[in-house]
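[1] Need a 3D model of the sequence below.
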Amino acid sequence: MYKRKIDVFIKSHFQKMNLMLLLYGARQVGKTTLLQRIFPNAVFLLVDNESIRQKLEEYDIYQYQEWLPKNTKQILIDEIHLLSNPGRAAKIIFDHMTKTQIIITGSSSLHIKNQASESMAGRFVSYQLFPLTFEEYVEQKDYRKSHKTDIIDRILLQKKEPLNKPLLFLKNDVLSNVLLFGGYPQLIKTPANIKYLKEYVETMLFKDIIELNLIDNRVAAKLLLKLLAHQIGNLIDYTELSRRVGVDQRTVRRYIEIFEESYILYRLYPFSKRERNVITRTPKIYFYDLGVRNAIIDNFSPIQQRGDMGAMFENFIISEFIKANAYKQDRYHFYYWRPKIGAEVDLVLTKDDKITGIEIKYQKLGESRAFRNRYKEAAFFQVTKDNFY
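    Down below sits the predicted model:
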């Protein structure tokens, strides 16, 4: 089985601490596969299984000890968010089975936070698994046997590969495939599988949201998600979305938060040091996976024929930075910059006192001077299809 970038932190978790390990991520990004590979001897409890769910919802340590194998060293509770009170079940096991290592997955951080913030407080450390990075995709396709440096190393730190070997694949072809079909692990075995992506959107994408009763108007939610998918890289106009969906702005904001906490999309907020020359405080919208996004709008036209090619590449690059930052635990914060005068900068990264501007263009163009003139101390890079990998 292939390794993931996050492996090193998951493997060393219990060597460093005795807290529960909680792995978040959308359904089918590979959470269970990864954890069963790293913890092959853990007792596996799938909450999607009704009998397992009923047993866990007894919330009684004596009942747990009756049906769990004796001397259980590790327990893997898969999709714990489906419990009515996920934090209570985890807390009971953690507090009473002190020699047992507890590993948990969840596809809805919103439900876990709402239901478990108090009971699990101070008892867990969370990690997030995303769809495949470009490096992971290349590795799993067997194009190259070892991982290259990630996008933060290559662009921000300007690190070079120790061996400058030629690529064993056509980079632009692989990029086009990822932009169209995304990075869900299932697509390694069945590439360009539009049927899989469409079925995922129709069944799995809303599965937890509906089962957990997080949304009361499914028709409005699906329409809102489709409108957002058409607007990647654009400012969110809550008023216009409210008008087109037919619900109030508060509902629009709540649904977007649910989509975000379910790892479907994310918002990027403007960078500002409380400056008057920043034109907006409104966030932009992006999707964690472009294959899912393209399935939502039902458009798998070739990249070169699309009017949204630039927006898709921008979405892809920003997501690659977010994944690398999470996997490396690098502590970067992400924004965009949009002044009243001058061209905007697609991505701004801050860490401690350092500021870095990233201009994202599918093809190399002249660089914007506005950001560099405003923040003379900042580093600045342009990322294109030619230098991102």
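[2] Going by C-alpha atoms from here, please, whenever you check contacts or count neighbours.
    Fine.
[3] Who are the packing partners of the longest helix along the chain?
    Looking across the chain with DSSP state H, the single longest helix is helix 309-328. Applying 3 or more Cα pairs under 8 Å, 6 or more residues apart in numbering; DSSP states H and E, we find helix 309-328 packed against helix 151, helix 171-181, strand 284-287, helix 290-297, strand 354-360.
[4] could you give the angle of the last one to helix 309-328?
    If you take axes from the mean of the first three to the mean of the last three Cα atoms, to 10 degrees, strand 354-360 sits at 140 degrees to helix 309-328.
[5] Could you do the fourth one as well?
    For helix 290-297 against helix 309-328, the angle by the same axes, to 10 degrees is 130 degrees.
[6] Need the contact partners of helix 290-297.
    By Cα atoms under 8 Å, 6 or more residues apart in numbering, the residues outside helix 290-297 that reach it are 178-183, 194, 197-198, 200-201, 225-226, 229-230, 287, 300, 312, 315-316.
[7] circling back to that earlier point, could you list the buried residues of the longest helix of the chain?
    For helix 309-328, burial by neighbour count (16 or more other Cα atoms under 10 Å) applies to 309-327.
[8] how about this one, so we can line them up?
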Amino acid sequence: MYSRLIKPPEDKSFFLFGPRGTGKTTWVKATFPGAVYLDLLEAELFNDLLADPQRLEKFIPKGLSDWIIIDEVQKIPELLNEVHRLIEKYKHRFVLTGSSARKLRRKGQNLLAGRALTFALHQLTALELGNDFDLSRSLKFGQLPSVYIEKDPKAYLESYVKTYLEEEIRQEGLTRNLGAFSRFLEAASFSQGSVLNIAAIARECAVERKVVENYFSILEDLLIAYKIPVFAKKAKRRMAAHPKFYLFDVGLYRTIRPMGPLDRPEETDGVALETLLFQELNAINDYYKLGHKIFYWRTASNLEVDFVLYGEKGIKAFEIKRTGKVNSSMLKGLKAFLMDYPSASAYFIYGGERRMRDGEVDIIPLAEVFRELPKILDRHPQR
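    The predicted structure follows:
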């Protein structure tokens, strides 16, 4: 098991959300070895607590001072009322894991009204992988923990997608038409790293626009996709209006995105690299509690920056390319951004070996940047 960057609270209950396969169960069992562990995927336990959530107390030894783990808590949202009662009455500490907060909120639950913190577990980061980090492998299969363990990561990822379609979507009753949802997933994969055009996807899938909007909401609620808004704070130019879309992991994107004889590898390789940077930025920002919000920047004249992180620690702009050489046209978007936001820090990440600087743009090799992300994101601008 890889050591994870997430740091749990010492004395307060918390939710741990994350997509399936990110290692939530493995982590909680390793981190809280003496805890009472209740897995709602176990049919007998599930049926028992579904019939009467107050039975939860009988599974907790009297006088327990250790933690109580409830795995897949979203399967019985009504349990939160009982968890709330047990926290108030006995000061019990709970770890509540789930792959979605959608059902909890839909049932009107208040996520314990401040009595529990909320954490996220992401796929592995390059820092967590350490010497095992293999850029080529990550760009092909992503960084879900099993991808770095399984002998056949491609087969694992195909099973992962099938599991989501058949288990998560169907069992949660999120859509009645799995065929249409499957077609939507494939169509959506062509929008990876691109500005969303929901009307075009609806036409491609032969369904109504509202259905596609609901499908995107399902992906977000299950934490397997993100919409990244355009950065338009105090904008000096006319900006793009729609968000960009990312499936949360490179491997998931590669598995869903169909490839045929007319598809060129470079069409997906660049998107995969951009996705890997996004998932690393997202995880590091979360684990280190840096407080950035993630955006992209694109003007109506198509000047673009892949990612803009904005928060109390400043504005940080990132552009990433696989190329081994840098030319001035590649830096055009970053330099235009710096003209509009001169207090920002700008980083161009590329496949070469030399660290350089072009004006106010730091040029960093791919081999170095993932190890340095915590420092880069935590650094206040020096201007």
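[9] Could you get me the TM-score between them?
    For these two chains in superposition, a TM-score of 0.84 is obtained (TM-score structural alignment, normalised by the length of structure 2); 347 aligned residues with a Cα RMSD of 2.3 Å.
[10] returning to what we had before: make a PyMOL selection of the buried ones in the contacts of helix 290-297 of structure 1.
    Selecting only the buried entries of the contacts of helix 290-297 of structure 1 in PyMOL, with 16+ other Cα under 10 Å as the criterion:
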select buried, resi 178+179+180+181+182+183+194+197+198+200+201+225+226+229+230+287+312+315+316
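[11] between the helices and strands packed on helix 309-328 of structure 1, which gets nearest to F130 of structure 1?
    Nearest to F130 of structure 1, of all those, is strand 284-287, at 11.4 Å by Cα to Cα.
[12] what does that closest one correspond to over in structure 2?
    Mapping strand 284-287 of structure 1 onto structure 2 (TM-score structural alignment) gives residues 244-247.
[13] Q249 of structure 1 is in contact with T239, isn't it?
    Yes: counting by Cα atoms under 8 Å, Q249 of structure 1 does reach T239; the two are 6.4 Å apart.
[14] Of these two, which one has the most company?
    Q249 (17 against 12; other Cα atoms under 10 Å).
[15] Pull up the gap between Q382 of structure 1 and I232 of structure 1, please.
    Remark: distance between Q382 of structure 1 and I232 of structure 1 (Cα to Cα, to the nearest Å) = 20 Å.
[16] What lies in contact with stretch 309-318 of structure 1?
    With Cα under 8 Å, 6+ apart, stretch 309-318 of structure 1 has contacts from 179, 232-233, 286-287, 290, 303, 346-347, 360-362, 388.
[17] Name the nearest of the residues you listed relative to G87 of structure 1.
    Each of the contacts of stretch 309-318 of structure 1 was checked against G87 of structure 1 using Cα to Cα; the closest is F287, at 28.3 Å.
[18] isn't that closest one right up against Q231?
    No: the criterion here is Cα under 8 Å, and F287 of structure 1 misses it with Q231 at 10.1 Å.
[19] What is the neighbour count of whatever residue of structure 1 lines up with K289 of structure 2?
    By TM-score structural alignment, K289 of structure 2 lines up with Q329 in structure 1. Residues lying near Q329 of structure 1 (other Cα under 10 Å) number 12.
[20] Share the number of residues neighbouring E66 of structure 1, please.
    Using other Cα under 10 Å, E66 of structure 1 has 9 other residues around it.
[21] That one corresponds to which position in structure 2?
    By TM-score structural alignment, E66 of structure 1 lines up with K58 in structure 2.
[22] Name the SS class of its match, please.
    Following DSSP: H, G, I helix; E, B strand; the rest coil, the label given to K58 of structure 2 is helix.
[23] by contact count, what packs against the helix or strand containing S12 of structure 1?
    Element membership for S12 of structure 1 (DSSP states H and E) is helix 7-16. In this structure, helix 7-16 of structure 1 makes packing contacts with helix 31-38, judged by 3+ Cα pairs under 8 Å, 6+ apart.
[24] The helix it packs on corresponds to what range in structure 2?
    Taken onto structure 2 by TM-score structural alignment, helix 31-38 of structure 1 occupies residues 24-31 there.
[25] how much does that stretch stray from structure 1?
    Overlaying structure 1 shows stretch 24-31 of structure 2 at a mean distance of 0.6 Å from the equivalent residues (mean Cα distance after the TM-score superposition for structure 1).
[26] chain center to that stretch, what's the gap?
    The chain centre lies 19 Å from the centre of stretch 24-31 of structure 2; the measure is Cα atoms, centre = their mean, to the nearest Å.
[27] what's the residue minimising distance to the centre of structure 1 in contact with, if anything?
    The centre of structure 1 sits closest to F130, judged by Cα atoms, centre = their mean, with a distance of 4.3 Å. For F130 of structure 1, the contacting residues are 25-26, 29, 288, 323, by Cα under 8 Å, 6+ apart.
[28] make it 10 Å
    Contact analysis of F130 of structure 1 by Cα atoms under 10 Å, 6 or more residues apart in numbering lists 4, 6, 24-31, 183-184, 263, 288-289, 319-320, 322-324, 326-327.
[29] What's the match for it in structure 2?
    Using TM-score structural alignment, the partner of F130 of structure 1 in structure 2 is H122.
[30] State the three-state secondary structure for that match.
    Secondary structure assignment for H122 of structure 2 (three-state DSSP): coil.
[31] From F190 of structure 2, how far out is it?
    According to Cα to Cα, H122 of structure 2 and F190 of structure 2 sit 23 Å apart.
[32] likewise L223 of structure 2?
    Noted for L223 of structure 2: a distance of 19 Å to F190 of structure 2, by Cα to Cα.
[33] tell me, how many neighbours does T282 of structure 1 end up with?
    T282 of structure 1 has 15 neighbours, counted by other Cα under 10 Å.
[34] How about D330 of structure 1?
    Neighbour count for D330 of structure 1, taken as other Cα under 10 Å: 12.
[35] got the contact list for T32 of structure 1?
    With contact taken as Cα under 10 Å, 6+ apart, T32 of structure 1 is in contact with 23, 38, 44, 46, 76-79, 104-105.
[36] Dump these into a markdown table; add neighbour count and distance to I341 of structure 1 as well.
    Output for the contacts of T32 of structure 1, formatted as a markdown table (neighbours: other Cα atoms under 10 Å; distance: Cα to Cα, whole Å):
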| residue | neighbour count | distance to I341 of structure 1 |
| --- | --- | --- |
| L23 | 22 | 43 |
| I38 | 14 | 52 |
| F44 | 16 | 57 |
| L46 | 18 | 54 |
| L76 | 24 | 53 |
| I77 | 23 | 52 |
| D78 | 23 | 50 |
| E79 | 24 | 48 |
| I104 | 23 | 48 |
| T105 | 25 | 46 |
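[37] for those residues, which one is nearest Q15 of structure 1?
    The closest of those to Q15 of structure 1 turns out to be I38 (Cα to Cα; 13.3 Å).
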